[in-house]
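[1] I'd like to go over a predicted model; first the sequence, then the structure.
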Amino acid sequence: MIILLLGTGILLFIATNGLVIRNFNYIFKSTFLKLFKKDTTGSGELTAFQAVSTALAATVGTGNIVGVATAISIGGPGAIFWLWVSAFFGMTTKFAEVTLAIAYREKNPVTGAYVGGPMYYLKNGVKCKALGSVFAIFSALAALGIGNMTQANSISMTLKDSFGLSPYLVGFVLIILTSLIIIRGINSIGKVTEKLVPFMAIFYILACLFIIFSNINKLGPILTSIFANAFNPSAAAGGIAGISLKSSMKAGISRGLFSNEAGLGSGPIAHAASKTDHPVRQGLWGVFEVLVDSFIICSLTSFVILISDNYKEGLEGAAITTQSFNSGIPYGAYIVSISLTLFAFSTIIGWYYYGEKSLEYLFGSKGSKFYKLIYLPIIFLGAVGGLKEIWSISDTMNGLMAIPNLIGLIVLTPTLKRLIKNFFEDPDRIRQINEYEDLLR
């Protein structure tokens, strides 16, 4: 799976002539510098920022705190270099997914809302409805575990350890909060995530920056150890004996890929509901999504962990991050607990939308209504630690989502190239949908 995901990213990077590098200035101006500008051009239910916030809500989760710590404990500091490598090529993969999701999205005949994602570009672009159904099945099942139960369990365990709250109480509260948000659909989810995502990201980033600037003299040696350990894990001072190049690469690349979800096909489902005048314009926000998740949040987490140097002490997962924050800032454990809770809760909201739209693709509007009846009780089961077998099954489904999605990306690469050429002929001109529809035929 790592080879498939990273390999597709490399192929797309070459096919697009290094778009994310050649046009980085334009991407920066079109995303970072327009974060809170409400663009009402084009058709859709969400602003570009609401769409990327919903996608980031699902993407930025426990992997950014626990996953990074696990990567370092398994692969040493060099794992972060390989995480960056996977994120670098993942930017092009996510760009391609989002662009194609907009290009081949449809209007729901009942609600009139736009729906899209891999299942639709597999059906309308690749002309293989069965492959779209396979993706939708894997996505709906994965959402119950990786997007729901594991996140609810992370919340309940961290609140129990830090504040002594009962998992049963936490599960009940999570059901109420989630139902209040999802009951009104994507517009409600978008309004919540556009406020929640910036808040939780800034809160966590500021805490990380405080620790990093308090230990600024260690930043140089940390960067040196990351690059030195990337190719020879035992080369840099303090390297962990027994870590091989293979384990370092595997730990970093896998954590990077599964943190930013580039190639899995989940994020494009949220982006497909955005207001935009051209698929490529929204695709640029896919690049932004990977930048925030991997290059900013994951990197800052890794620096905090490497500053404390406690990953060699036999701790695992969240315990490494918690101890690292405790070492660098007052009440560090509480900061990790609050951040983990916010990250995980946002993931529950975002993945609900993915699962709902997947079931809607399979069974129509009745399927989406039925999904609420399944999703909410599963939150409680996750919070109290039940049915761990479902976690393993859904984790497998999460990986299997990538296979039909990657097939679609590879088959539709020529269409992607035509869309890119069409857009960059005059990217600042407002484009109507009929200008690029001919390119899809």
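    Cool, the structure landed.

[2] okay, CA-based contacts and neighbour counts for the rest of this
    Noted.

[3] Could you check which helix or strand contains Gly350?
    Element membership for Gly350 (DSSP states H and E) is helix 332-363.

[4] What's the first helix or strand after that helix?
    Where DSSP H and E defines the elements, the next helix or strand beyond helix 332-363 is helix 365-383.

[5] What residues sit buried inside that following helix?
    365, 367-368, 371-372, 375-376, 378-383 (16 or more other Cα atoms under 10 Å).

[6] Quick check: which helices or strands does the helix holding Gly350 pack against?
    Contacts of helix 332-363 with other secondary structure elements, assessed using 3 or more Cα pairs under 8 Å, 6 or more residues apart in numbering; DSSP states H and E, are made with helix 48-59, helix 129-144, helix 150-163, helix 167-182, helix 186-214, helix 267-271, helix 318-328, helix 365-383.

[7] which outside residues touch the third one?
    Judged by Cα atoms under 8 Å, 6 or more residues apart in numbering, the contacts made with helix 150-163 from elsewhere in the structure are 61-62, 165-167, 170-171, 174, 333-334, 337, 340-341, 344-345, 347-348, 379-380, 382-385, 391.

[8] Pick out the residue nearest the middle of this protein.
    Thr59 (2.4 Å; Cα atoms, centre = their mean).

[9] do you know how far that residue is from Ile349?
    Using Cα to Cα, to the nearest Å, one obtains 11 Å as the distance from Thr59 to Ile349.

[10] Tell me which helix or strand Leu4 sits in.
    Under the criterion DSSP H and E, the helix or strand holding Leu4 is helix 2-15.

[11] let's bring in a second one:
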Amino acid sequence: MNGLLLVIQTISDFLWGTPMTIALIGTGLYLSIKFKFRYITKIKFHFQNTFGKMFKGKGEGEGTVSGFAAACTAMANTIGVGNIGGVATAITMGGPGAIFWMWISALLGMSTKACEIILGQRYRVKYKNSMDEYMCDRSFVMKNALGWKKGAFLLAICCFVLGPWTCCVQTESVVNSLKEGKRFILGCC
């Protein structure tokens, strides 16, 4: 069992160490330059089309949602326990310098998130029995954009099999936070 744990730890250290950091920051920097930092230079446009239209009633047509509902759905999909727990852990483990690197990662990560959204919208698949419902996933992008049918199938299987584990990680983060809160409150009394 210790041998298996050592192998998993070695692979994890390699994947989540320097190579992953270089790949993520490098991709974000490349895409930011390619998009000419539009998320910063066109900030007025973005605010007008998000916050400016957020409370302007429901969209036109059947099955549309309001801007506020779309914004809430987008935030619910993006902000999660992992982000909250991850930020707290980074500040605890890395100190104030971690905040600076989180800002840099966020600035560069905006372009990768924008690319993910654009690719998802471009290569989405329409439901067969529906007039206006679509499916969008990374596996559809792999299949439709890159032509990697076997890779898309493998990715879909991995997401299906490994998906519940992400819930376990989030649950563990919440439980540990509650335990620490309880310990802090009982310590003060």
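    That came through fine. Computed from a prediction, not measured in an experiment: that's the story for all the values here.

[12] To Ile407 of the first structure, which of the helices and strands packed on helix 332-363 of the first structure lies closest?
    With respect to Ile407 of the first structure, and counting by Cα to Cα, the nearest of these is helix 129-144 at 9.2 Å.

[13] mean shift of the closest one relative to the second structure?
    Superposed on the second structure, helix 129-144 of the first structure shows a mean distance to its aligned partners of 2.6 Å (mean Cα distance after the TM-score superposition for the first structure).

[14] Could you check how far that helix is from the centre of its chain?
    With Cα atoms, centre = their mean, to the nearest Å as the basis, the distance from the averaged C-alpha position of helix 129-144 of the first structure to the chain average is 18 Å.

[15] same question, stretch 391-399 of the first structure
    The chain centroid and the centroid of stretch 391-399 of the first structure are separated by 16 Å under Cα atoms, centre = their mean.

[16] Ile176 of the first structure corresponds to which position in the second structure?
    The alignment leaves Ile176 of the first structure without a partner in the second structure, by TM-score structural alignment.

[17] er, Met149 of the first structure actually
    Met149 of the first structure maps onto Cys168 in the second structure, by TM-score structural alignment.

[18] How many residues are close by its match?
    Per other Cα atoms under 10 Å, the neighbour tally for Cys168 of the second structure reads 11.

[19] From Leu12 of the first structure, how far out is Gln323 of the first structure?
    In this structure, Gln323 of the first structure and Leu12 of the first structure are separated by 39 Å, where distance is defined by Cα to Cα.

[20] same question, Gly78 of the first structure
    When Cα to Cα is applied, the distance between Gly78 of the first structure and Leu12 of the first structure equals 25 Å.

[21] the more surrounded of these two?
    Neighbours per residue, other Cα under 10 Å: of Gly78 of the first structure and Leu12, the larger number sits with Gly78, 31 against 25.

[22] SS state for the equivalent of that one over in the second structure?
    With TM-score structural alignment as the matching criterion, the partner of Gly78 of the first structure in the second structure is Gly97. The three-state label for Gly97 of the second structure, taken from DSSP: H, G, I helix; E, B strand; the rest coil, comes out as helix.

[23] next one: the one 5 residues further on
    The three-state label for Met102 of the second structure, taken from three-state DSSP, comes out as helix.

[24] how many other residues sit next to it?
    Neighbour count for Met102 of the second structure, taken as other Cα under 10 Å: 15.

[25] Please list the residues outside stretch 92-109 of the second structure that contact it.
    Contacts for stretch 92-109 of the second structure (Cα under 8 Å, 6+ apart): 25, 28-29, 32, 90-91.

[26] Tell me the one of those residues nearest Glu60 of the second structure?
    Comparing these against Glu60 of the second structure with Cα to Cα places Ser32 closest, at 33.4 Å.

[27] Next one: the closest one from Leu108 of the second structure, what distance?
    When Cα to Cα is the yardstick, Ser32 of the second structure and Leu108 of the second structure sit 6 Å from each other.

[28] go on, Gly86 of the second structure?
    Gly86 of the second structure sits 18 Å away from Leu108 of the second structure, going by Cα to Cα.

[29] can you name the residues of the second structure that the helix or strand where Arg255 of the first structure lies overlays?
    Counting by DSSP H and E, the secondary-structure element that holds Arg255 of the first structure is helix 245-260. Aligning helix 245-260 of the first structure against the second structure (TM-score structural alignment) gives no matching residues.

[30] Could you do stretch 214-223 of the first structure as well?
    Applying TM-score structural alignment, one finds that stretch 214-223 of the first structure aligns to no residue range of the second structure.

[31] Equivalent analysis for stretch 380-393 of the first structure, please.
    With TM-score structural alignment as the criterion, stretch 380-393 of the first structure doesn't align anywhere.

[32] Next, the distance between the ends of that stretch.
    Using Cα to Cα, the end-to-end distance of stretch 380-393 of the first structure comes out at 18 Å.

[33] Please apply the same query to stretch 101-112 of the first structure.
    End-to-end distance for stretch 101-112 of the first structure: 17 Å, by Cα to Cα.

[34] Off-centre distance for that stretch?
    Using Cα atoms, centre = their mean, the mean C-alpha position of stretch 101-112 of the first structure is found 23 Å from that of the whole chain.

[35] before we move on, what about stretch 86-106 of the first structure?
    12 Å.

[36] same question, stretch 178-186 of the second structure
    With Cα atoms, centre = their mean as the basis, the mean position of stretch 178-186 of the second structure lies at 29 Å from the chain mean.

[37] So Ile390 of the first structure sits against Ala143, correct?
    No. Applying Cα atoms under 8 Å, one finds Ile390 of the first structure not in contact with Ala143, separated by 10.9 Å.

[38] before we move on, back to that, residues contacting the helix holding Arg255 of the first structure, please?
    Residues external to helix 245-260 of the first structure that are found in contact with it (Cα under 8 Å, 6+ apart): 2, 5, 59-61, 63-64, 67-68, 70-72, 74-76, 78-87, 90, 230-233, 263, 289-290, 293-294.

[39] and it with helix 2-15, angle?
    Following axes from the mean of the first three to the mean of the last three Cα atoms, to 10 degrees, one obtains 70 degrees for the angle between helix 245-260 of the first structure and helix 2-15.
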